[in-house]
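**Student:** mind looking at a prediction? Sequence and model below.
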Amino acid sequence: MQKRSSESRKIALSGVFGSLAAVLMLMGGILPLATYVAPALAGILIVPVAIEFGIKTGYVLYAAIGLLSLFVVPDKEMSLIFVFFLGFYPLLKASIERMRSRAAQWAVKLAVFNACIVGMYGIILFLFPIGAVVEEFESMGIPFTGLLLLMGNVTFVIYDVAVARIIGLYCARFRARLMKMH
């Protein structure tokens, strides 16, 4: 009976956080800035599931939200940002932070960020072009695109620190309350 209760809890909590993440992704099309904010928040919602039930469960939830968002979210750029980086990064962050050297951690984090973002926009621009994004990049030019990538790196560093603090807050304040509910 205990095994069944544990599985039910896992499914219920994963469903709640997955639903919240999916709703965030769907509502992200309302505001232009939400193209980046909605996937960032949706990715953070996967973390409690990974903490409570293991990293594999977190990745399964990420895959489910990613597939769902690719099919139902109208803003495909936002869906791809979730799938290519912001959905799995909060889960990957824990593995990277096991490295002893802080410099090595940041080097790996920045390398992963840049590889994912450049790869994603390469696919959007050249393999499966999204018209509005292609027009936007064509009008910017190379120097402004480089500046945009630099600003993206700065924003990523801020996001990384924010994710660490949100995870700490969850563990310190909300985890015990959430587990008492079940």
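**Tutor:** Now that the structure is in, tell me what you want to look at.
**Student:** from now on I want contacts and neighbour counts done on CA atoms only, so please keep to that.
**Tutor:** Fine.
**Student:** residue 137 contacts residue 143, correct?
**Tutor:** No. Using C-alpha atoms under 8 Å, residue 137 makes no contact with residue 143, being 11.0 Å away.
**Student:** in the lengthiest helix in the chain, what counts as buried?
**Tutor:** Longest helix in the chain, counting residues (DSSP state H): helix 142-169. Buried residues in helix 142-169, counted by 16 or more other C-alpha atoms under 10 Å: 153, 156, 160, 163, 167.
**Student:** below is an additional structure, to be compared with the one above:
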Amino acid sequence: MHANQIARGGMMTGVSVALLYIATFLSIASWAACMLIGFIPELFFLTGQKKTGYLVYAATSVLSLFLLPDKVIAVLYAGLFGLYTVLRFLFERIPSRVLRWVCKLIFGNIWVLIVLWCIRTGFLPNFPIQSDFTALIVFIAGNLILIYYDLCLSRIFPGLRGLAQRLQNNSFK
């Protein structure tokens, strides 16, 4: 790993943590901000700098867990949006399209089940679920959101390739 890669990774980690800190004050838009900040490690994956992408994700996750006043935002980035970007990069290397989607759906369903468990036990009191039918709707909606999010990412990431190349070539002037 070169010094310029480390410097770029450090800058993008700082930007990510600062944006996550701002996102803690945005109430409902904080989830959207987490999704967008989850794209930042992908800039390094697109240019073949896998180690830097992993380190940006890991450093942003750890720093946000320590520094952010709203730990829900930090957990959303560290455990869902940032992690999904990293795992998606690994899943895309699987040759079978069906196996790729199985892995993605397993990850998504684990998160939906964790959210349903948190709602049922009272960790998320803002989302009361009274019946099993409502839980089923949340489960189905979570899967649909995951599929839509992945399809959007498959369109967004190739568009980010030019930005990632400019970042690597120092052509931000």
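**Tutor:** Alright, I've got the coordinates. Remember, it's a predicted structure, so these values are computed and weren't measured experimentally.
**Student:** returning to that earlier point: and the longest helix of the first structure, what does it pack onto?
**Tutor:** Here helix 142-169 of the first structure touches helix 102-122, going by 3 or more C-alpha pairs under 8 Å, 6 or more residues apart in numbering; DSSP states H and E.
**Student:** got the angle between the helix it packs on and helix 142-169?
**Tutor:** For helix 102-122 of the first structure against helix 142-169, the angle by axes from the mean of the first three to the mean of the last three C-alpha atoms, to 10 degrees is 120 degrees.
**Student:** got the contact list for whichever helix or strand comes after helix 102-122 of the first structure?
**Tutor:** Later in the chain than helix 102-122 of the first structure, the nearest helix or strand by DSSP states H and E is helix 131-140. Applying C-alpha atoms under 8 Å, 6 or more residues apart in numbering, the contact partners of helix 131-140 of the first structure are 124, 125, 145.
**Student:** once aligned to the first structure, how far is stretch 104-111 of the second structure on average?
**Tutor:** When the first structure is superposed, stretch 104-111 of the second structure averages 1.3 Å from its matched positions, counting by mean C-alpha distance after the TM-score superposition for the first structure.
**Student:** contacts for that stretch, please.
**Tutor:** So stretch 104-111 of the second structure is contacted by 80, 88, 91, 139, 142, 143, 146 (C-alpha under 8 Å, 6+ apart).
**Student:** from these, which two are the most distant?
**Tutor:** Largest separation among the contacts of stretch 104-111 of the second structure by C-alpha to C-alpha: 91 and 139, giving 22.3 Å.
**Student:** find the nearest non-adjacent residue to the aligned partner of residue 82 of the first structure in the second structure, please.
**Tutor:** Under the alignment by TM-score structural alignment, residue 82 of the first structure pairs with residue 77 in the second structure. Nearest residue to residue 77 of the second structure, sequence neighbours excluded (C-alpha to C-alpha, 6 or more residues apart in numbering): residue 34, at 5.7 Å.
**Student:** neighbours of the equivalent of the one you found over in the first structure, how many?
**Tutor:** Here residue 34 of the second structure is matched to residue 39 in the first structure, going by TM-score structural alignment. Each residue near residue 39 of the first structure was counted by other C-alpha atoms under 10 Å, and the total is 28.
**Student:** just give me the residue right at the centre of the second structure.
**Tutor:** What sits nearest the mean C-alpha location of the second structure, by C-alpha atoms, centre = their mean, is residue 81, with 1.8 Å.
**Student:** quick check: the gap between that one and residue 40 of the second structure.
**Tutor:** Noted for residue 81 of the second structure: a distance of 11 Å to residue 40 of the second structure, by C-alpha to C-alpha, to the nearest Å.
**Student:** same deal with residue 50 of the second structure?
**Tutor:** 12 Å.
**Student:** these two: who's more crowded?
**Tutor:** residue 40 (22 against 17).
**Student:** start to end distance for stretch 73-85 of the second structure?
**Tutor:** 16 Å.
**Student:** list the buried residues for it?
**Tutor:** 73, 74, 75, 76, 77, 78, 80, 81, 82, 83, 84, 85.
**Student:** pretty sure the second one contacts residue 68?
**Tutor:** Looking back up the chat, that one is residue 74 of the second structure. Yes. When contacts are counted by C-alpha under 8 Å, residue 74 of the second structure is listed as touching residue 68 (6.8 Å).
**Student:** which neighbours do those two have in common?
**Tutor:** The contact sets of residue 74 of the second structure and residue 68 overlap at residue 20 (C-alpha under 8 Å, 6+ apart).
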